[in-house]
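Chemist: Predicted coordinates and the sequence they were generated for:
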Amino acid sequence: MAQKQYTVTGMSCEHCVASIKEEVSEVPGVHKVEVDLAAKAVTVRGTDLDDERLRAAIVEAGYRVADPLAA
């Protein structure tokens, strides 16, 4: 099983967590979505995970994936 992790900005409450889990769970191949609100981290586990579709799902939920190069 593959794993991808993203830093997500704009999350502030459990509603944010639920929104991200709902959108990301709909991406084909996703088996599990974990959201760490304090760390601003989203971890996705599954098979044949499509990075572009996962990022798009997070944006669709109303949040932004932080660019790791901007740190």
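Modeler: That came through fine.

Chemist: going forward, measure contacts and count neighbours with C-alpha atoms only.
Modeler: OK.

Chemist: those strands in the protein, which residues are they?
Modeler: Per DSSP state E, the chain carries strands over the ranges 2-9, 30-36, 41-46, 64-65.

Chemist: Below is structure B, check it against A:
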Amino acid sequence: MATKEFAVDGMTCGHCELSVKEEIGEIAGVTDVTADHTTGKVTVAGEGFSDEDVAKAVAEAGYKVV
């Protein structure tokens, strides 16, 4: 299992975190997602997902991986 951390621009509250977590959680192979708006960090665990998959999911939630 791989764990990757991403910097996400624009998360300002708990609702933002939830939106990002929900979108990333729909990616095939993702088993765990944590998001922290105070640091702007999102950690994704699982197998078979790509950085591009995560960036697309974050964009769907209305934010941007930086």
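Modeler: Ah, there it is. Note that the coordinates shown come from a computational prediction; the quantities given were computed from them, not determined experimentally.

Chemist: Could I get the TM-score for this pair?
Modeler: The TM-score (TM-score structural alignment, normalised by the length of structure 2) is 0.95; 66 aligned residues with a CA RMSD of 0.7 Å.

Chemist: residues contacting the residue nearest to Lys4 of structure 1 when sequence neighbours are not counted?
Modeler: Spatial nearest neighbour of Lys4 of structure 1, excluding adjacent residues (CA to CA, 6 or more residues apart in numbering): Val44 at 5.3 Å. Applying CA atoms under 8 Å, 6 or more residues apart in numbering to Val44 of structure 1 gives the contacts 3-5, 30-34.

Chemist: Val44 of structure 1 corresponds to which position in structure 2?
Modeler: Matched to structure 2 by TM-score structural alignment, Val44 of structure 1 sits across from Val44.

Chemist: And that match, how close does it get to Thr34 of structure 2?
Modeler: Distance, Val44 of structure 2 to Thr34 of structure 2, by CA to CA, to the nearest Å: 7 Å.

Chemist: do Ala7 of structure 2 as well
Modeler: Here the criterion is CA to CA. By it, Ala7 of structure 2 lies 12 Å from Thr34 of structure 2.

Chemist: joint contacts of these two?
Modeler: Shared contacts of Ala7 of structure 2 and Thr34, counting by CA under 8 Å, 6+ apart, come down to Val42.

Chemist: which non-adjacent residue is nearest the most centrally placed residue in structure 1?
Modeler: With distances taken as CA atoms, centre = their mean, Val42 lies nearest the centre of structure 1, 4.3 Å away. Using CA to CA, 6+ apart and skipping residues adjacent in sequence, the residue nearest Val42 of structure 1 is Val35, 4.5 Å away.

Chemist: circling back to that earlier point, just checking, the residue nearest to the centre of structure 1 touches Tyr6?
Modeler: Yes. Counting by CA atoms under 8 Å, Tyr6 is a contact partner of Val42 of structure 1 at 5.2 Å.
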